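>>> below is the sequence, then the predicted model.
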Amino acid sequence: MPSFLDAPVSGAYHLVSWIADVLEPIGGPYAAALAIVACTVAVRLLLLPLSLRAVRGEKSRAVLMPQIQAITKKHAKNPERAQREIAKLQADSGTTLLAGCLPMVAQLPFFWVLYSLFTRAVVGGEPNDLLAGTLFGAPIGVHWPVFATTPAYVGLAVLLAVVAFFSARRQLARLDETATPLSRNLARVLPFGTLVTAAFIPLAAGLYLLTTTTWTVVERAILLR
């Protein structure tokens, strides 16, 4: 890893270690896992302005949907013109499709740092003591073994599946009658990609994934009422 990338990983190590030390009297062997959850919540709070912007954009697109449908129908034989007019309509209203992706994209650096933190035995020239943390007997720095039956891995898989189910249901509910079968199928399947991702990342990163996806489902349920 390039040396200039060591700084954020080292900084994250000291921050997570400090939080784990604070939580140790309460969490005991689960202090490191609780620290990850706490850091994830802090990240989502920092990104709340982007989430609010994404929700405003989603509501604005819902308001514009009748006009978008009219444009699509009017220029059904000229898709390029329809796309131009829809883009102009969105620009004039200040709505952008990218706004909904901002919270997810903004999290990528944090996720990368956490992944790097729990895949390195040495951080900043020191042994990575966070790797000693466990969750129901499973080391949080170990990747998900495919045939594992320990409570930590089974619990993570079940909870990710539950959150993905509610996420998929919410996305399907927000699709209108113009949605294509492909769009509906993607809405059903894509949220369950977290289960696939969890199979290739350390348990610690899986905890981040579970916490942030749960946050997203609850956040959208509240803000899009």
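Yes, it's here.

>>> okay, CA-based contacts and neighbour counts for the rest of this
OK.

>>> C-terminal to the helix or strand hosting Ala54, what's the next element?
Per DSSP states H and E: Ala54 is located in helix 48-74. Downstream of helix 48-74, the first helix or strand assigned by DSSP H and E is helix 79-93.

>>> distance from the chain centre to that following helix, please.
Relative to its chain's centre, helix 79-93 lies at 29 Å (CA atoms, centre = their mean, to the nearest Å).

>>> run through who's touching the helix or strand following that helix.
Per DSSP H and E, helix 79-93 leads on to helix 102-117 as the next helix or strand towards the C-terminus. Helix 102-117 is contacted from outside by 8-10, 12-13, 43, 47, 50-51, 54, 123, 201-202, 204-205, 208, using CA atoms under 8 Å, 6 or more residues apart in numbering.

>>> ok, second structure coming up, stack it against the first:
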Amino acid sequence: MDTIASLFSFITWPVSWVIVQFHKLYGAIFGPDTGWAWGLSIVSLVVLIRICLIPLFVKQIKSTRNMQALQPKMKAIQERYKSDKQRQSEEMMKLYKETGTNPLSSCLPILAQSPFFFALYHVLSGIANGKTIGVINQPLLESAQKAHIVGAPLAAKFMDSASKVEGLGATLTDVRVVTAIMIVLMSASQFFTQRQLMTKNVDLSVKTPFMQQQKMLMYVFPIMFAVMGINFPVGVLVYWLTTNVWTMGQQMYVINQNPTPGSKAQEHYLDRLLKSVALHSEVRGKRRRAVVQAIVAKGPDRNDIERKFVTGLSKQGFVAQADGSVVKSDVALAEAEGGATPRRQQPKRQTKAQRQAGAVQQEDAAAKTSLSKEAAEPSDVVPAETKAEPQDAKPQQEAKPKQGKPTAGQARAKSGQRKGQQRPKHPTKK
């Protein structure tokens, strides 16, 4: 560990200078030789470093979003090369390269603050060994050696001997109890941070190598820091516990305010948003309107959670607009209560016999209508030409067949006949 820390000695001077500046501030409040002054100086160093790393954290969020946008393509690759794992991995790497996405972007904040971590370890090791380092001169060195955090010296380690711990003005039991508690808290916070990322903010419908890497980190990092923690000075444990708590709180904020599409966090977020819309009849907040706007813009590409949100708005009588707002709509409420508009049903297909029977019924109805019209015409009005004709012409007129529509019987006979030329009957069937 000392060899690794010496590799980052170039940053030792800036780290020690920052600690000394914070020590001057807190020393004026709590006293220069107290553990509060030196401990809060280390905590303030962590906060300053993490604030400087916020742009890198934003880049990490964007890279994670790009990973989520590639989920459909990843799923297609998995289905296409289901039986060839090697080809599947090659296609995944090719997709990452084409889109400029880094699946290990979640490790960037840890890698970026590693030099500060080892530089602080180098400074605290110098304090434990009684060596001046950076801007820490002899008076500051003696003040730091007197500082105790809950009974444990700032530069003491879990694996230190009893004589060394007594030289720093403490007992071995106090040092080991304090360091053991801090190691457990450090590992637990690291595990919880990775676990909430895996269980709440990941689209579980698609399994990718990225998810497998995150799952591996969830178990590897806590074990690694627990093993390494026994060689960390108390001041380094304060540093690492503080940065883990910062990461956990920062991630919780991102999960609650900007969840990954398709994750459980998005489901909880949209449920809260739906309750807010039902209570206030509007989408409150610029960020929330941006979320609704993104859901509307997706159209048919929405996931199941987003479709459920749109349906919930309809049940409340609201319709989401393209600008992220919602408007009251009675049509949406009626559709939600009564269901979707019924489709026009196609008529049932009939058999040939049913079609023929229907045609006969139509012909019968037409014939009855014609007869009723003829019966309704007045018969006492006789044209003048008819009166002038002799009486012997009437039989000829009566004998002439009446031209008009066929009767019902004729219609049935015709409907039963075969179209075209009729085949002559066999002589035996006459």
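It's in. Quantities reported herein were computed from a predicted structural model and do not represent experimental measurements.

>>> quick one on the thing from earlier: mean deviation of the helix holding Ala54 of structure 1 from structure 2?
In the superposition against structure 2, helix 48-74 of structure 1 averages 1.5 Å from its aligned positions (mean CA distance after the TM-score superposition for structure 1).

>>> what angle do that helix and helix 102-117 make?
Put simply, helix 48-74 of structure 1 runs at 130 degrees to helix 102-117, going by axes from the mean of the first three to the mean of the last three CA atoms, to 10 degrees.

>>> farthest pair within the contacts of helix 102-117 of structure 1?
Ala54 and Val123 (35.6 Å; CA to CA).

>>> flag every buried residue along stretch 287-302 of structure 2.
By 16 or more other CA atoms under 10 Å, the buried positions in stretch 287-302 of structure 2 come out as Arg288, Arg289, Ala290, Val291, Val292, Gln293, Ile295, Val296, Arg302.

>>> helices - which of these land there?
Counting by DSSP state H, the part of the buried residues of stretch 287-302 of structure 2 found in helices is Arg288, Arg289, Ala290, Val291, Val292, Gln293, Ile295, Val296.

>>> wait, Phe309 of structure 2 touches Leu274, no?
Yes: assessed by CA atoms under 8 Å, Phe309 of structure 2 is found in contact with Leu274 at 7.1 Å.

>>> next, the contact list for Pro8 of structure 1, please.
Residues near Pro8 of structure 1 by CA under 8 Å, 6+ apart: Val113.

>>> could you look up the SS state of it?
Assigned state for Pro8 of structure 1: helix (three-state reduction, DSSP: H, G, I helix; E, B strand; the rest coil).

>>> aligned partner of it in structure 2?
With TM-score structural alignment as the criterion, the equivalent of Pro8 of structure 1 in structure 2 is Ile11.

>>> again, but for Ala106 of structure 1
By TM-score structural alignment, Ala106 of structure 1 lines up with Ala112 in structure 2.

>>> show the residue spans covered by the helices in the stretch 101-250 of structure 2.
Here the stretch 101-250 of structure 2 has its helices, by DSSP state H, counting those that start in this stretch, at 108-128, 138-146, 162-167, 172-200, 209-229, 234-257.

>>> check which helices and strands the fourth one is in contact with.
Where contact means 3 or more CA pairs under 8 Å, 6 or more residues apart in numbering; DSSP states H and E, helix 172-200 of structure 2 is packed against strand 152-153, helix 162-167, helix 209-229, helix 234-257, helix 264-280.

>>> any idea how far Ala87 of structure 1 is from Val217 of structure 1?
The gap separating Ala87 of structure 1 from Val217 of structure 1 is 28 Å, by CA to CA, to the nearest Å.

>>> what range in structure 2 matches stretch 214-223 of structure 1?
So stretch 214-223 of structure 1 sits over residues 245-254 in structure 2, by TM-score structural alignment.

>>> residues of that stretch that come out buried?
Neighbour count says stretch 245-254 of structure 2 has Val245, Trp246, Thr247, Met248, Gln251, Met252 buried, by 16+ other CA under 10 Å.

>>> closest to Leu154 of structure 2 among the residues you listed?
Leu154 of structure 2 lies nearest to Val245 out of these, by CA to CA, at 19.8 Å.

>>> hmm, Ser189 and that closest one touching each other?
Yes: using CA under 8 Å, Val245 of structure 2 is in contact with Ser189, at 6.5 Å.

>>> and Leu34 of structure 1, what pairs with it in structure 2?
Leu34 of structure 1 maps onto Leu40 in structure 2, by TM-score structural alignment.

>>> what's the counterpart of Thr119 of structure 1 in structure 2?
Using TM-score structural alignment, the partner of Thr119 of structure 1 in structure 2 is Ser125.

>>> that match: neighbouring residues, count only.
23 (other CA atoms under 10 Å).

>>> contacting residues for it?
Ala155, Pro233.

>>> let's see it at 10 Å
Ser125 of structure 2 sits next to 2, 5, 119, 131, 133, 154-157, 232-233, 235-236 when contact means CA atoms under 10 Å, 6 or more residues apart in numbering.

>>> same question, Leu48 of structure 2
Contacts for Leu48 of structure 2 (CA under 10 Å, 6+ apart) come out as Val18, Ile42.

>>> kindly report the same for the one 3 residues further on.
Ile51 of structure 2 sits next to Phe57 when contact means CA under 10 Å, 6+ apart.

>>> and what of Arg188 of structure 1?
Arg188 of structure 1 makes contacts with Ala164, Phe165, Phe166, Ser167, Ala168, Arg169, Arg170, Gln171, Leu172, Leu182, as judged by CA under 10 Å, 6+ apart.

>>> so what corresponds to the third one in structure 2?
Pointing back at Phe166 of structure 1 there. Using TM-score structural alignment, the partner of Phe166 of structure 1 in structure 2 is Phe192.

>>> make a PyMOL selection of the buried ones in the contacts of Ser125 of structure 2.
Here is the PyMOL selection string for the buried members of the contacts of Ser125 of structure 2, based on 16+ other CA under 10 Å:
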select buried, resi 5+119+131+133+154+155+156+157+232+233+235+236
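
>>> list just the nearest of the contacts of Ser125 of structure 2 to Val360 of structure 2.
Nearest to Val360 of structure 2 among the contacts of Ser125 of structure 2, with distances taken as CA to CA, is Val236, at 99.7 Å.

>>> that closest one maps to what in structure 1?
The alignment partner of Val236 of structure 2 in structure 1, by TM-score structural alignment, is Ala205.

>>> equivalent analysis for Lys62 of structure 2, please.
Aligned against structure 1 by TM-score structural alignment, Lys62 of structure 2 finds its counterpart in Arg56.
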